[in-house]
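K.L.:
Quick one, structure for this:
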Amino acid sequence: MEPRQPPGSAASPDPAGDPAQGSGETGTRMPVEARRKAWRERLATLARQARALPARPDDIDVAVGSVGDREPTDAALLAALREAVLARLTGYGTPESALDAALEDLPGTSGEIALEVVSQCASLVAEAFSMPGLQADAFAFRATDAERRRRGERRAAARAARETREAEERRLKEWESSLVGADAVPSLLGCTRHEADRWIRAGIVPVARRVTVRRGGRTFQEPEFDPAALEALRGEVQGWRDAEQGRRPLQDETHQPARRISNAAVARIAGLDRYAAHFATARSLNRRIVACLGPTNSGKTYFGLSRLAEAESGIALGPLRLLAHEYREALEGRGIPTTLSTGEERILVPGSRHTAATVEMCPFRNPVDVAVIDEVQMLADPERGAAWTAAIMGVPARQVILLGAPDAAPMLQRIAALCGDPIEEVRLERMGPLAAAPAPVPLAEIGRGDAVIAFSRREVFALRAELLRRGRSVAVVYGALGPTVRRAEARRFRDGEAEVLVATDAIGMGLNIGPLRRVVFSALNKYDGKEDRPLTVQEIKQIGGRAGRFGGEHAEGTVAVLAGGGDPRQIARALKAAPEAPEDLRPPVAPDAEIVAAVAAEMGTDSLFGTLRRIERAVLRRDDPNYRLGDLSTQLAIAAAMDGVRELSLLDRWTYAMCPVDERDSGIERLTDWAVEHALGGTVAPPKAGRLPPADRAGQDALQLAERVHRRLVAWRWMALRFPETYRDAEGALAESRRLNEWIEAVLSASPSGRARAVSGGGEMPGRRRGQRRGGGGGPSSQGAPRRRGTAAGRDGRPPQ
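P.N.:
Below you'll find the predicted structure:
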């Protein structure tokens, strides 16, 4: 089949090049551009009105470019748009992939698409692939029937998930409503009040939960008890009395009869209050911890990798896939074969005894000589901190080298004490001076070697547009970019191809951007997903510290703020400030598959949502002196949807709950659809972006589509490593990821002339108004991968870099 050529492509000269435009005179070009703008607006309206025409903004641009008539009718415009859509659909390779994309691209759709529209889209795809009549009819029938079947399965799964969730919530509420206070314990046990109080204090009487009450202006934690559990213990009371009189030792709670639904039993089975003991291999080793702490540009990474390179075996763990690649390259550069392990890819090197990995991929059973864990201040991150706790406590290495900011020291000391490991601190100082600029920097003075830091993708492109307009060449780095593109943009800046780097706070860790003359914040406040707040001292130090490079072109670094973005004295104070320990020094912990399975078995449930809900409520007291529970909100949201896919085991559903998804892109709904297909024994094809416009003509819509599909591919490839029989086309997914990376990089590095200006954004300069909402910046806590709740998120997944 000959591929259909889009109108206005190289294969068909642009008919819109009328004499008025061909003269090259600005005065004669303007009417044509004005007419085309009006045509775009008309076509956008017509596309929304056409129920089954899956047109994208770049299709509209192609269609407008193909119109030769000075006064085209609506029918002529729609015909041109239809041809552009048909041409693009062939770029998906298969009719099935094209149909999936077409249904997603339908404009103005909310909720479920009518089956009639599905049939019409299938017929359009059949036409794009030049199917003969009977074959086209059969394709449309199969597509509609398959969609009807999928919808039935989705509805059944959603109904089952809702029923399960409601049943588990009802079960939990009924149990909680049955709990009694301390006053009821004597009658339930058949003992005196003094005995009951004494045994409660000794931990002999199991506390079901503790509730916060206020009396007389003070807050108390009062225990509540499970009547059924206490009734079962009546026969033990005489033994407790005998033990108090020295006849035999008291039994603690672990020797008492099983109480299948008490919080005490759930907490005991989960064992998160004894989390360090969960890592048997690490506890069996004579581990020694070395905490190498210092500011940015103090040589921490060199210290850690040098120790690792000298070891017979070892592992390097970091927060980003990009960093894992850099560790591997550094070790390979020293002649050390190194395996790579991240959430979405594996590079196995036969015979290697060293591994570079993301933190979430830490192995817990194979001992090594040295482990290096980077960016340990991430322990304080609300979403990913539990992964650092697990890695630091559980990595089976005889020497554990921890790299990070000095702020992390108190929490590291707490973890070492909980593990019973000796800890040595090595403090490093910055190797070059770092100073705060005395005055704000006008945008006109931004020049070669400067990095401008914004806090959203929109700000990045607005700044880029303004700098391009002023004649600067610009590289960009922001959270939605995959690691390959980030490195390519950093290389452009490092090699001098781009004078200025405009980035979100995603550059705060890891990325090798080379020597910076200056780090210039666009503003000294940011929207963090919850509120507009001032930058913290650690954020200013971590990001601003990228300025200057010891022994490099810019030995002395400068940190500044753009004019109108804040008071430079705030930067000066931050750079001089002493390290700030987190408010809560208890390391965050979270359940793993083993704990989830054990708790579910104890509860006698197959509900992942019910299991996680109980873990959230039961496994750690709020006043536990040693640990605090990490954030489980994303896993709970996915579990609530996944529980309806009952053909998948509880642990398979748990695996899905750990997948990095972007909820702003309907990530949980898409993941559930994949799970339904998995449960039915089908296969899940990797997402595709289809045909993309030439890089030098791409607008924001096309760029954001490519970034969105790339994030979906991250999730797909993560699943493919765990369920290869369902997610089979790993090579196709990798090829599409590479294609999108190359195209995105081509767009970002395109000449600022012509259509590339559309990518640069436009409009007023952002980031100057206090109180303005910002989002999606991809800062150090998210590091470019979508946070799971509104940004990945995530695990290595969240974020998987």
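K.L.:
contacts, neighbours, all on C-alpha from now
P.N.:
Will do.
K.L.:
Report the buried residues of stretch 617-625.
P.N.:
617, 618, 619, 620, 621 (16 or more other C-alpha atoms under 10 Å).
K.L.:
quick one: contacts for the third one?
P.N.:
Applying C-alpha atoms under 8 Å, 6 or more residues apart in numbering, one finds that residue 619 lies in contact with 263, 264, 266, 267, 268, 270, 271, 272, 273.
K.L.:
Could you dump the residues you listed into TSV with neighbour count, distance to residue 587 and secondary structure added?
P.N.:
Below are these laid out as TSV (neighbours: other C-alpha atoms under 10 Å; distance: C-alpha to C-alpha, whole Å; DSSP: H, G, I helix; E, B strand; the rest coil):
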residue	neighbour count	distance to residue 587	secondary structure
263	25	22	helix
264	23	21	helix
266	27	20	helix
267	21	17	helix
268	18	19	helix
270	27	16	helix
271	18	15	coil
272	23	11	helix
273	20	11	helix
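K.L.:
Which of these sits closest to residue 321?
P.N.:
Closest approach between the contacts of residue 619 and residue 321, by C-alpha to C-alpha: residue 272, at 28.1 Å.
K.L.:
Let me know the secondary structure of residue 290.
P.N.:
strand (DSSP: H, G, I helix; E, B strand; the rest coil).
K.L.:
Does it touch residue 423 like I think?
P.N.:
Yes. Contact criterion C-alpha atoms under 8 Å: residue 290 and residue 423 qualify, at 5.7 Å.
K.L.:
quick one on the thing from earlier: out of the buried residues of stretch 617-625, which are inside helices?
P.N.:
617, 618 (DSSP state H).
K.L.:
Identify the farthest-apart pair in the buried residues of stretch 617-625.
P.N.:
It's 617 and 621 that sit farthest apart of those, by C-alpha to C-alpha, at 8.6 Å.
K.L.:
all strands of the stretch 451-600 of the chain, in order?
P.N.:
474-477, 500-503, 518-521, 525-527, 532-534, 557-561, 588-589 (DSSP state E, counting those that start in this stretch).
K.L.:
Also this sequence, please, to line up against the first:
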Amino acid sequence: MSALIRRVARQLPADAETIRTALLALRRRGWITRLNDLASRAGRLWARRADKETAAGTVAELAPADETLLAALEAVLAQRFRSLGPTPEAALEAVLAELTEAGQPALSADRHAQLAREVAVAFGLSGEDSLPFLDAVGAREARRRREQREAETAARSRKREEVARLRAWEKSLVEFRELPGLLGCQEREALRWIAAGLIPVARRIPQRGGRERWEFDPAELATLRRAVPQWRETDRAAVEAKRRGGPAAPALRLGKGAVAAIARVAALDRYAGHFATARALNRRITLVTGPTNSGKSHTALDALAAAETGMALAPLRLLAHEFRDALASRGVPASLSTGEERIPVAGARHLAATVEMCPFHLPVDVAVVDEAQMLADRDRGAAWTAAIMGAPARQVFVLGAPECATQVKRIAALCGDPVEEVSLRRKGPLVAARAPVGLGELGPGDAVVAFSRRDVLDLRAELVRRGRRVAVVYGALSPEVRRAEAARFREGDADILVATDAIGMGLNLPIRRVIFSTLRKFDGTERRELNTQEIKQIGGRAGRFGRFEEGVVAVLAGGGSPEFVKTMLEAAPLPPEDPRPLVQPDADIIANVAQEIGSDSLFGVLARIKRAVLRPDDPNYRLADLTQAMAVAGAIDGVAGLSLLQRWTYALCPVDERDNGVARLARWAIEHGAGRGVVPPNAGRLPAPERASRDELERAEKTHKRLVAWRWLALRFPAAYVAREEAHAETERLDRWIEDVLRQQRRAKLVA
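P.N.:
Model prediction:
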């Protein structure tokens, strides 16, 4: 009653209809709750909150029965189904896709049949008229479930077999004390031959006091026993040569055996040799290091534009586009190649690409590899190792923060390439603010940095509530939306930018101050303090040269100590914890190891690579994390119709495990293997941007990310991923909608 009185009081003078309208508006909140309960009890997972809100809004009775509310919901659902496709088949697939993309569990057979009946009714099919449709979709769903069960069963079986084979191999290993008997030699000879690399250690198990227990493969030792006389003869020749002062005797090569053969065919310990084109060129590397806003790319891009042929490799699709634009501004046309798109330009002799798309067999005059500090990134560092080692150019410019110098020089030494280092200074000073900054003190040109999407949207909501115009940038946004939001800030349509550390790479913006909302972040493993490189890289976006005299780095009130920021800005570059570059297998390595071990199991091949190919103490390289690739392998190894290398391609697809990415890849792989087209993700009907909730925004962002994965696979498997125009159109629709949502500056619902 009190709420009704307040609502009517705002509309005085009021008549009976005004009071009735106000009472309906108040009661509809409770009806939405009732509808939510009724739909849940009926198992209608496809009834979204927006549907229930719309249904409640159509009810005109002051005290409707449950039947009345359900009838309103059914009418709304029927209208939505008809809007999702021209036929009941298309509408049903769209609803199922919506449920999948919303992270809902798969419908049971009964619920699937119930949904099919509701879709049929929405299209005017009832009774006998609906039977052909219901029979067809029922048979199709039964086939899908059967294929999925078969694939999962086969994958589990293959995984068990490979694990059992690995365990049997490990159980067969023998300790060092058994070596003399197996090889017919003395202990000191065995030690000498191990040190020379003639006897491979199959497994090294750390012990207390920094010691190791060495284990050896007896099957491999049996193949090496016949080489023992030659080794002894070589030893005697070496001793004699040393006594006479003559040239050393030639070293013996490692014989073929189980572990040795796998290591040899993978050759990850000789990774630089994989890049035959680069090794055939007389390459020179120019390492250009410097902080943000030091002009690292300017000289390299000038040299690239002046060359007859060249390539620019960037860490992000957005930055690949910027490289292409920078070349175009210098009068040089360039094609584009990223994980999800190809834009060839007729007659172009330059290429802008993401690092993972480096064409290793296309010789050019000049190559630029940007953001080389990514060598230390545990997820993508191996791509930078490959790009720097394998860029097939006579002149390679490597650009990065000062922290990358150690690893780049190490890579150059492994390649035998001369390296020249150019160290640049920042063009304008970067200083730490003396005091924390309150939200009320923020002004035009300020960028607030948070470390989660939620925090970014919370800060945006609070600033909008205070009447500020805000642009946002965070990782879940597409490059197109990030660019649009950056343009709003750059052109003055937004006073303040709120962003994650996504602005630390690319996006040259006129930022006056960078203000950290907190000086701690969760890095995927633990919550920790920001390190000096992070503060310099992100904070360095402040004070764009030519626009501001200096850049200021500050912390939001309550977010940490300004003195800590000052200390980090003044600290010397930190050397990498492990200077060895990360490496990972490619398709050739996968095929070679599979042939050597006689297995078609991707999981088995990756497990053997992880166990036997690169020693943990290899002096030059370290193996990249294969956890996600092995998870995908374990999920799709049982899919019929896909070759080993096709499954390896799926394992490389960029997906988010936290968003059911692996399970989604497995469903797509089953459709692909069966010779059917894979339907692209679809966000379905979207509310008007001014009515979008935060959940609906997140759902659209997730669908966009899934479209990125779909388009990535479409470039590699065009025969299975055929609806490329539809996927592109849906991507553009989501870009426009998300951009329109973020433009809304007077919203409460988005942040509810």
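K.L.:
How close are the two chains, by TM-score?
P.N.:
The TM-score (TM-score structural alignment, normalised by the length of the second structure) is 0.93; 731 aligned residues with a C-alpha RMSD of 2.2 Å.
K.L.:
can you map out the strands along the stretch 201-350 of the second structure?
P.N.:
For the stretch 201-350 of the second structure, the strands defined by DSSP E, counting those that start in this stretch cover 203-206, 212-216, 284-289, 310-314, 335-337, 342-343, 350-354.
K.L.:
for those strands, which one sits closest to residue 601 of the second structure?
P.N.:
strand 203-206 (22.3 Å).
K.L.:
how big's the offset between that closest one and the first structure?
P.N.:
Taken against the first structure, strand 203-206 of the second structure registers an average deviation of 2.0 Å after superposition, with mean C-alpha distance after the TM-score superposition for the first structure.
K.L.:
give me the stretch of the first structure that that strand matches.
P.N.:
Aligned using TM-score structural alignment, strand 203-206 of the second structure spans residues 209-212 in the first structure.
K.L.:
Would you mark the buried spots in the matching stretch?
P.N.:
For stretch 209-212 of the first structure, a neighbour-count test (16+ other C-alpha under 10 Å) marks 209, 210 as buried.
K.L.:
Which secondary structure state does the aligned partner of residue 156 of the second structure in the first structure sit in?
P.N.:
Mapped onto the first structure by TM-score structural alignment, residue 156 of the second structure lines up with residue 162. Of the three states, residue 162 of the first structure takes helix according to three-state DSSP.
K.L.:
Could you count how many residues lie near residue 162 of the first structure?
P.N.:
Residue 162 of the first structure: 17 surrounding residues under other C-alpha atoms under 10 Å.
K.L.:
My read is that it contacts residue 642, right?
P.N.:
No. Residue 162 of the first structure lies out of contact with residue 642 (C-alpha under 8 Å); the separation is 10.0 Å.
K.L.:
Identify the residue of the first structure aligned to residue 552 of the second structure.
P.N.:
Per TM-score structural alignment, residue 552 of the second structure is aligned with residue 558.
K.L.:
Residue 429 of the second structure too?
P.N.:
Match for residue 429 of the second structure (TM-score structural alignment): residue 433.
K.L.:
Could you give the number of residues near its match?
P.N.:
Neighbours of residue 433 of the first structure (other C-alpha under 10 Å): 15.
K.L.:
quick revisit: contacts made by the match of strand 203-206 of the second structure with the rest, please.
P.N.:
By C-alpha under 8 Å, 6+ apart, stretch 209-212 of the first structure touches 219, 220, 221, 222, 223, 224, 225, 263, 264, 618, 621.
K.L.:
ok, now stretch 136-143 of the second structure?
P.N.:
The contact list for stretch 136-143 of the second structure (C-alpha under 8 Å, 6+ apart) reads 89, 113, 116.
K.L.:
and the angle from the biggest strand by length in the second structure to strand 310-314?
P.N.:
Identified as the longest strand of the second structure according to DSSP state E is strand 393-400. Angle of strand 393-400 of the second structure versus strand 310-314, following axes from the mean of the first three to the mean of the last three C-alpha atoms, to 10 degrees, is 20 degrees.
K.L.:
tell me, the next helix-or-strand element following strand 393-400 of the second structure lands on which residues of the first structure?
P.N.:
Heading C-terminal from strand 393-400 of the second structure, the first helix or strand you meet, by DSSP states H and E, is helix 405-415. Under TM-score structural alignment, helix 405-415 of the second structure corresponds to residues 409-419 of the first structure.
K.L.:
which residue lines up with residue 49 of the second structure in the first structure?
P.N.:
Taking TM-score structural alignment for the superposition, residue 49 of the second structure sits opposite residue 57 in the first structure.
K.L.:
I figured its match hits residue 702, correct?
P.N.:
Yes. Using C-alpha under 8 Å, residue 57 of the first structure is in contact with residue 702, at 7.5 Å.
K.L.:
Which one's more surrounded, those two?
P.N.:
residue 702 (22 against 17).
K.L.:
To which residue of the second structure is that one aligned?
P.N.:
In the second structure, residue 702 of the first structure lines up with residue 696, judged by TM-score structural alignment.
K.L.:
looking at this, its match is in a helix?
P.N.:
Yes. Assessed with three-state DSSP, residue 696 of the second structure lies in a helix.
K.L.:
could you list every residue that touches it?
P.N.:
residue 686.
K.L.:
Quickly note the distance from the closest residue to residue 548 of the second structure other than its chain neighbours to residue 541 of the second structure.
P.N.:
Setting aside the residues directly before and after it, residue 548 of the second structure is nearest to residue 512 in space (C-alpha to C-alpha, 6 or more residues apart in numbering), at 6.6 Å. Residue 512 of the second structure sits 9 Å away from residue 541 of the second structure, going by C-alpha to C-alpha, to the nearest Å.
K.L.:
The two: which has the busier surroundings?
P.N.:
Using other C-alpha under 10 Å, the more surrounded residue of residue 512 of the second structure and residue 541 is residue 541, with 28 against 22.
K.L.:
Can you tell me what the more buried one aligns to in the first structure?
P.N.:
That one, residue 541 of the second structure, aligns with residue 546 by TM-score structural alignment.
K.L.:
No further queries at this time; thank you.
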